[in-house]
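Engineer: no FASTA, just this:
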C-alpha cells in the first residue's frame, strides 16, 4: 500500500530511505540531537573561557571541557549514554567540515612571499618532524596507527591533520582520541613555555614568530603563543604556520596512495586516494588565493570553522576515559614530549635561517 511504502525503513520513497543515502548519517538521526546540543553548550562555554583568558585558545578549552565532562561523576553517564551518538558524529563529521573551511585561511600568495628558502626549510621541518615523531612513538611501543596520527598532528596542524589522516587511512574514530589529547596537551605546553624562552635565547620578534609558526601544532595555539611578542611576531608566525597547513593535502595524498596500494595487495576494498573533504580543503585554498573573496566572507568562514572544529574537539575530548588513558598514558606522554622537543629544535633551526 502507498502508506506503507512511505514509511518503509529501507525504501527510497520515505524519509528513512532519504536518510539512509547520506553517508555517516543514521536512519534514526534524532539520536544525534542530545549530543549535538551538548556540544553546542560546551562550545559556548569554551568561547567564554577564551574570552576570559585570551591566552587559552577556544579549541584547547573545548578539548579540556570534553575531558572534564567525560570523567566527572555528574556528567559522565550522560556523555557515555544519550549524548554519545551525537558526540561521535561531531568528532568525525564536523571535524571534516572544519578541515574544509580551514582552506579559507591559506593564501598561496602569502606563502610565496616568504621566499623559496623559507618554503624549503618549512617543508624540511614538516618531513623531519613527521618521520622523527613516528620513530619516537614506535620506540615507546605504541601502535602504528597512534604513531602515524601523532606524527601527522605534531608536524602539520594538530587535530585537523589527525582527522584527515585517520579518514584516508581508515583508522577507527576511537583511535584518534589519544593522539588528539597528546597534541592538545603539548600545544598548550608551548603556549606557556615558548614565550619564556624568547629572551634567554635572544630571539628577535620575527625569529620568535617564525619559530612559533614552525613548531607549534594548532593554528589557534600559534596565535596565542606568537601574540605575546607583538604584531611582527604574529604576522610571520601565521604565514609560516599556514605553510605547514598547506602541506596537509600532499601528505594525506601520499598516505592515501600507500594505503590504496596496500589494499590492492591484501585484496581489501580500495579507498580513495584523497577524501572528498581534503579536496574541498584544496578547493577553498585555491579560492582564497584568488583574492576574490571579501573580508566578510573570510571572517564568516573562520567563525564557522571554529564552531565546527570546536564541537568536534569537544566530542573527541569527551571520549577520553582517564582510567583507560592511564594504561598507556605514561608511555604516550613521554613519547609526545620527546616529539615536542624534536619539532621545537627543528623549528628553531629553521626560524634562525629564515630570519637570519
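Structural biologist: Arrived safely. Just so it is clear, the model here is predicted, and its values are computed rather than measured.

Engineer: for the rest of this, base every contact and every neighbour count on C-alpha atoms.
Structural biologist: Fine.

Engineer: quick one: residue 154 from residue 183, how far?
Structural biologist: Look at residue 154 and residue 183: by Cα to Cα, to the nearest Å, they are 6 Å apart.

Engineer: anything in contact with each of these two?
Structural biologist: Common contact partners of residue 154 and residue 183 (Cα atoms under 8 Å, 6 or more residues apart in numbering): residue 217.

Engineer: which one of those two has more residues nearby?
Structural biologist: residue 154 (32 against 29; other Cα atoms under 10 Å).

Engineer: centre of the chain to the helix or strand containing residue 85, how far?
Structural biologist: Per DSSP states H and E, residue 85 falls inside helix 84-89. Distance of helix 84-89 from the chain centroid (Cα atoms, centre = their mean, to the nearest Å) equals 18 Å.

Engineer: which strands or helices does it pack on?
Structural biologist: Under the contact definition 3 or more Cα pairs under 8 Å, 6 or more residues apart in numbering; DSSP states H and E, helix 84-89 sits against helix 33-52, helix 295-317.

Engineer: can you list contacts of that helix?
Structural biologist: Contacts of helix 84-89 (Cα under 8 Å, 6+ apart): 24, 31-36, 39, 78, 312, 314-316, 318.

Engineer: mind checking which of these are buried?
Structural biologist: Neighbour-count burial (16 or more other Cα atoms under 10 Å) is assigned, among these, to 32, 34, 35, 36, 39, 78, 312, 314, 315, 316, 318.

Engineer: I'd say the last one and residue 72 touch.
Structural biologist: This means residue 318. No - look at residue 318 against residue 72 with Cα atoms under 8 Å: they stay out of range, at 10.7 Å.

Engineer: and here's the other structure:
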C-alpha cells in the first residue's frame, strides 16, 4: 500500500492516465501509453510537476506497471494461439529469438551498453513497454535505462501504425498477411490493435493472436536473463565476500502473468471480465508510463541519443523483416 506521502503523486499519475485512456478511446489509432508518457515528459521538462508528487510518481512507476503486466496475461488463450497450428508460435519464437540476438549484435557494433541494449531488444522483440518492465529487474537495469527504452519503444512502435498498412498495400499483401505481419513485428499490443482495426474484418483477431504469441515468451526470456545475471553476479564476487543482492530468476509479477494466462486458458472467463481487465490494464500501464515519463530529463536523454536511435531503428527494421518473411511463409 502507498504511504500518505506517496498517495498524492499516485493520484496525480492516475488522473493523467484516466485522461489519456479517454482520449485514446475517442481518437482511433492513438495509444493511451504514448499520450501518458508524452504528458509526463512534457510536465517534467516545462517545470510544472510539484516536488511533493515525486515519491508517489516513483511508486506509480513500479506497482501499477507490475499489476498491468499481470492483467496482460488474461489476454492470452493458449488454445486460441495454437488453433492455426504451430505457425504462430513458431514465428513468435523466430522473431523474439533472432530479434533479441540481432539487436544485441547491433548494439555491440554501435557501442551501446549491454543493459540498455537488452531492454531495447526485449521491448522491440516481445511486447514493448511491458517487456521492458518485465526484464528490468532480471538485468538489474537503472531507471534512466528503463525510461529511455520505454520512450524509444513507444515512439518507434507508434510510427509503425501507418507504415505497416501502407507498406503492405505497396507490396500487394492480403489482409491476412498484413495482420500477421503487424502482429509479428509491431512493438505494443495497443499498436497492433490499432493496425488491426484499420484493416477491418477478421484482421484484428488474427493480428492480436500473433502478437500475444510473442507476449507469451516474456516470462521465459526474463527467466533466462535472470539466470544469466545471477551467474554473472556470482562470477564477479569472491566467495569470502558478502554476496551481492541478485536479481530474481523470475520476478513475482511475471509469475502472476503466467498464472493469469493459464487461468484464461483452462477456465471459461466471461467476456465482460476480460473487457474490464483489458481496460484496467490499459489504465494501470498508462499510470506507469506517465510516471516513467516524468522521470525523463530531456537534456540528459539526448546525450548520446544518436547511437540509441540507430539501435532502435535497426531493431525495428530487423523485427519488421523477420515478421514479413514469417507472415508470407505461413499465410
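Structural biologist: Sure thing, it's come through. The structure presented is a predicted model; accordingly, all values stated were derived computationally and were not measured.

Engineer: drop the TM-score for these two in here.
Structural biologist: Counting by TM-score structural alignment, normalised by the length of structure 2, the TM-score of this superposition works out to 0.94. Behind it: 325 aligned residues with a Cα RMSD of 1.5 Å.

Engineer: now the helices and strands packed on helix 84-89 of structure 1 as JSON lines including distance to residue 336 of structure 1?
Structural biologist: Compiled in JSON lines, the helices and strands packed on helix 84-89 of structure 1 are given as follows (distance: least, Cα to Cα, whole Å):
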{"stretch": "helix 33-52", "distance to residue 336 of structure 1": "25"}
{"stretch": "helix 295-317", "distance to residue 336 of structure 1": "17"}
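
Engineer: residue 194 of structure 1 is nearest to which of these?
Structural biologist: helix 33-52 (19.5 Å; Cα to Cα).

Engineer: now for the longest helix belonging to structure 1, which elements pack on it?
Structural biologist: Of all the segments of type helix in structure 1, defined by DSSP state H, the longest one is helix 322-355. Secondary-structure packing of helix 322-355 of structure 1 (3+ Cα pairs under 8 Å, 6+ apart): helix 116-139, helix 177-197, helix 205-215.

Engineer: how big's the offset between the last one and structure 2?
Structural biologist: Helix 205-215 of structure 1: mean distance to aligned residues in structure 2 after superposition is 0.3 Å, counting by mean Cα distance after the TM-score superposition for structure 1.

Engineer: so that helix aligns onto which residues of structure 2?
Structural biologist: Mapped onto structure 2 using TM-score structural alignment, helix 205-215 of structure 1 covers residues 175-185.

Engineer: name the residues that touch the matching stretch?
Structural biologist: By Cα under 8 Å, 6+ apart, stretch 175-185 of structure 2 touches 91-92, 95, 125, 164-165, 168, 192, 195-196, 199, 203-204, 206-212, 214, 316, 319-320, 322-324, 326-328, 331.

Engineer: so what's the equivalent of residue 45 of structure 2 over in structure 1 closest to, chain neighbours aside?
Structural biologist: Residue pairing (TM-score structural alignment): residue 45 of structure 2 is matched to residue 71 of structure 1. Among residues not flanking residue 71 of structure 1 along the chain, residue 321 sits closest, at 6.4 Å (Cα to Cα, 6 or more residues apart in numbering).

Engineer: tell me how many other residues crowd that neighbour.
Structural biologist: Using other Cα under 10 Å, residue 321 of structure 1 is surrounded by 16 other residues.

Engineer: residues touching it, list them.
Structural biologist: Residue 321 of structure 1 sits next to 67, 70, 71 when contact means Cα under 8 Å, 6+ apart.

Engineer: need the three-state assignment for the second one.
Structural biologist: By that I understand residue 70 of structure 1. helix (DSSP: H, G, I helix; E, B strand; the rest coil).

Engineer: just to revisit the earlier point, let me know the closest of the contacts of helix 84-89 of structure 1 to residue 248 of structure 1.
Structural biologist: Using Cα to Cα, residue 312 is the member of those that lies nearest residue 248 of structure 1, at 18.5 Å.

Engineer: without its sequence neighbours, what residue ends up closest to that closest one?
Structural biologist: Nearest residue to residue 312 of structure 1, sequence neighbours excluded (Cα to Cα, 6+ apart): residue 91, at 4.0 Å.

Engineer: quick check: the one you found vs residue 118 of structure 1, distance?
Structural biologist: 34 Å.

Engineer: neighbour count winner among these two?
Structural biologist: Between residue 91 of structure 1 and residue 118, counted using other Cα under 10 Å, the more crowded position is residue 91 (28 against 21).

Engineer: mind telling me what that one corresponds to in structure 2?
Structural biologist: Under the alignment (TM-score structural alignment), residue 91 of structure 1 maps onto residue 61.

Engineer: tell me the contacts of its match?
Structural biologist: 287, 288, 289, 290, 291, 292.

Engineer: list the buried residues in stretch 89-109 of structure 2.
Structural biologist: By neighbour count with 16+ other Cα under 10 Å, stretch 89-109 of structure 2 contains the buried residues 89, 91-104, 106-107.
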